[in-house]
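Student: just coords:
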């Protein structure tokens, strides 16, 4: 096996583990599936550390909600993964109140287009999600209205 072949097989395995790619030939499905589930749990824990209110708002549904959303998606980092998940839940109308407040605060504090890393806002800004409203003035973010519970 040449170095290029090995690199290609490694890339296939990584895609199967973290991006929903097909199982590469020569690998047993059960161990790869177990590793995929373990990596999703670890990734979910990392996202929950960056988005504690979102995870708390989902409670016992957090692992299944995050796992279902993240399966088949490569990570963009814990902060961005949480942001993308919160926006998707908001768009589907199922974002819990705590997650809405956390998202509103993040939206007021930083600019995030879903593609590039978030950047701090310099000008006054308002963030809204699920009835929650946050405002950023002079670098300070305040939650003006909590989400409906």
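Tutor: Cool, got the structure. Keep in mind the model is a prediction, meaning the values are calculated, not measured. Residues are numbered from 1 along each chain as shown.
Student: From here on, just use CA atoms for contacts and neighbour counts.
Tutor: OK.
Student: Now do the helices for this protein: every range, in order, please.
Tutor: Remark: helices assigned in the chain by DSSP state H are 3-18, 29-50, 52-58, 62-70, 78-92, 97-109.
Student: Any figure for the gap between the most centrally placed residue in the chain and residue 24?
Tutor: Centroid-nearest residue in the chain: residue 81, 2.1 Å away (criterion: C-alpha atoms, centre = their mean). Look at residue 81 and residue 24: by C-alpha to C-alpha, to the nearest Å, they are 26 Å apart.
Student: here comes the other one, which I'd like you to weigh against the first:
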């Protein structure tokens, strides 16, 4: 018996699973056979979970909005697939106009220390890498 892995391994099942994931996290349409209200409730729950995770990476940003944080997060990240808590929060911070002072300072600190182009994972800026080497004695 041979086992095949990959996107075509399960044929229609893999396609249905991909459609469901797309509907839940990337704003895709509800796949046939799924209740739209149930999908919407699950989608909102997943966004709240992502908002909590982003708040752990961006505490000043989240605290700046208090109880409104989950809705601010959802406003900017709904329809976008998850890219990790750090990047999700970074994308929200960049998208919000008129950031509160604490959030603006947090974003400025990240922007000074890291390079992030919105597509790839953040990377330390060159001076930060060099400073790390100096501290390690290399």
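Tutor: That came in fine, so what should we check first? Computed from a predicted structure; not experimentally measured.
Student: coming back round to it: adding distance to residue 117 of structure 1 as columns, could you present the helices of structure 1 in JSON lines?
Tutor: Formatted as JSON lines, these follow (distance: least, C-alpha to C-alpha, whole Å):
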{"stretch": "helix 3-18", "distance to residue 117 of structure 1": "20"}
{"stretch": "helix 29-50", "distance to residue 117 of structure 1": "14"}
{"stretch": "helix 52-58", "distance to residue 117 of structure 1": "20"}
{"stretch": "helix 62-70", "distance to residue 117 of structure 1": "18"}
{"stretch": "helix 78-92", "distance to residue 117 of structure 1": "7"}
{"stretch": "helix 97-109", "distance to residue 117 of structure 1": "13"}
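Student: and the ones you listed, which is most packed in?
Tutor: Greatest average neighbour count among these goes to helix 97-109 (a mean of 26), per mean count of other C-alpha atoms under 10 Å.
Student: Where does that helix end up in structure 2?
Tutor: Under TM-score structural alignment, helix 97-109 of structure 1 corresponds to residues 101-113 of structure 2.
Student: swap in stretch 10-18 of structure 1?
Tutor: Taking TM-score structural alignment, stretch 10-18 of structure 1 hits residues 17-25 over in structure 2.
Student: Check stretch 44-58 of structure 1 too.
Tutor: Per TM-score structural alignment, the counterpart of stretch 44-58 of structure 1 in structure 2 is residues 51-65.
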